[in-house]
Structure formats: structure tokens, C-alpha cells
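[1] Predicted coordinates and the sequence they were generated for:
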Amino acid sequence: MDIKTNSLYAQMQNMQLEAMGNRMSNVENNITPVNQSTSDFGSMLKQAVNAVNDVQHEAKDKRNAFEMGDRSVTLADTMVTAAKASIAFDATVQVRNKFVEAYKEIMSMQV
């Protein structure tokens, strides 16, 4: 995993622990905090989407360079980058689907 993906994964794990109510101290849980910054969920989501967008642009640039005959770009590099972009996009779609499901569930709750 690259640094951006690893950081996002760690942030998602921390949010999951908080959502499950495991808010005991990090010493009791033997969990070392990965990210000390306090940022809201919207900015983290925006950063994740921007990271996926960057990966897709990189794949597009490599594909264009390969199609134009740039000898510094190999077919293997192009295919690996395209696969990374595809996986990142699929993961983003799955996260969106989970958000929509959660929203529908919350909206159907009776108060």
C-alpha cells in the first residue's frame, strides 16, 4: 500500500473504533494513534476522493504516453497503473454505496 492508502486505512480504523464505542484510552487498547491531527470527516473524504482522482490521472497520462510511443513507459507499467486506478475507483464506489445504505437506514428510523 502506498502512504496515502495506508493513512486513509488507519483513519478509517480509528473511526470504526470510535463508532463502535471503544473509546478507552490507547494504553488500555494497546493501540498507537496513527494520525494525531483532528480533521472532520468531510475533509478526509475529500482527500480520499482527490487521491483516487490523482491515481486515475496518472493512469491516463501513462496510457497516453504509451500510445504516443514513449519508450520510457512500458506496457507493464501502464497496465499496473490502470489496475491500481480501477481498484481505487471500485473501492470508492463501494464506500459510496455503503453511505447510501446507511443514509436510507437512518432516514427509515422512527423517532
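    Cool, the structure landed.
[2] drop to CA atoms for contacts and neighbour counts, all remaining ones
    Noted.
[3] Against residue 61, how distant is residue 70?
    11 Å (C-alpha to C-alpha, to the nearest Å).
[4] what does residue 100 give?
    As judged by C-alpha to C-alpha, residue 100 and residue 61 stand 32 Å apart.
[5] Structure two is appended below for comparative analysis:
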Amino acid sequence: MNNFQINRALAEMRALAAQAGSQTKAAERTAESDFGDAMKQALGTVNALQQDSGDKQAAFVRGENIALTDVMIASQKSKVAFEAVKQVRNHLLEAYRTVSNMQV
């Protein structure tokens, strides 16, 4: 191989490395935004369930035509959803603490 072929091969390798690096960064950004979007969606769902539960409880107290079972089911759904989000938060905090305590 002469110098020209070596330089050409190195240039191709650098171009491929740069392309692979940009694809990896794009994939990381996508994964981060996917997780963030999933968390936002989960929090939105929990919020909607809690509002629905509160509305049904208020309607029942006002004497509107709503079954007590519907009120209790809505209350339990919001409770379970909130507990699930709370557990995800706890696991994230624990993972953060573990990583921050690692020695480099």
C-alpha cells in the first residue's frame, strides 16, 4: 500500500467513526426523550385518575346519581397508579444514589 491508499483508508475510517458517533448520540437522545415522554404520560394518567376520583367523590357527596362502587373503584385506581409512580421514583432515586456513590 502506498501513502495515498493509506490516507484514503484513514479518511474513510474517520468518516465512518464520525457517522457512528452521531448515530449513537441520536439514539441516546431518543432514549432519553422516550423515557421522559413515558414519565410525563404516566404522571398525566395519574393526575387524570386522581381528578376523576375527586370528581366522583364530590358528586357522590352532593347526592348525584353515582354508585358508591364507582366512587370506590375510581379511588382505588388512582391510589394504585400513584403508588406505582411513587415506586418508580424511589427506584430512580436509589439508582442515582448508587451511581453517585460509585468510585471512579
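    Ah, there it is. From a predicted model like this one, the values you see are computed outputs, not experimental measurements.
[6] Just give the TM-score of the two.
    For this chain pair, the superposition-based TM-score is 0.67 by TM-score structural alignment, normalised by the length of structure 2; 74 aligned residues with a C-alpha RMSD of 1.6 Å.
[7] Helices of structure 2, start to end?
    3-62, 68-101 (DSSP state H).
[8] Let me have these in a markdown table, extended by mean neighbour count.
    Formatted as a markdown table, these follow (neighbours: other C-alpha atoms under 10 Å):
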| stretch | mean neighbour count |
| --- | --- |
| helix 3-62 | 13 |
| helix 68-101 | 14 |
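[9] List the contacts of the spatially most central residue of structure 1.
    Closest residue to the average C-alpha location of structure 1: residue 48 at 4.7 Å, with C-alpha atoms, centre = their mean. The contact partners of residue 48 of structure 1, by C-alpha atoms under 8 Å, 6 or more residues apart in numbering, come to residue 8.
[10] From residue 83 of structure 2, how far off is the alignment partner in structure 2 of it?
    Superposed on structure 2 with TM-score structural alignment, residue 48 of structure 1 falls opposite residue 42. Look at residue 42 of structure 2 and residue 83 of structure 2: by C-alpha to C-alpha, they are 12 Å apart.
[11] Any figure for the gap between residue 38 of structure 1 and residue 106 of structure 1?
    26 Å.
[12] again with residue 90 of structure 1
    For residue 90 of structure 1 relative to residue 106 of structure 1 (C-alpha to C-alpha), the value is 24 Å.
[13] cool, and residue 44 of structure 1?
    For residue 44 of structure 1 relative to residue 106 of structure 1 (C-alpha to C-alpha), the value is 22 Å.
[14] Next: residue 10 of structure 1.
    26 Å.
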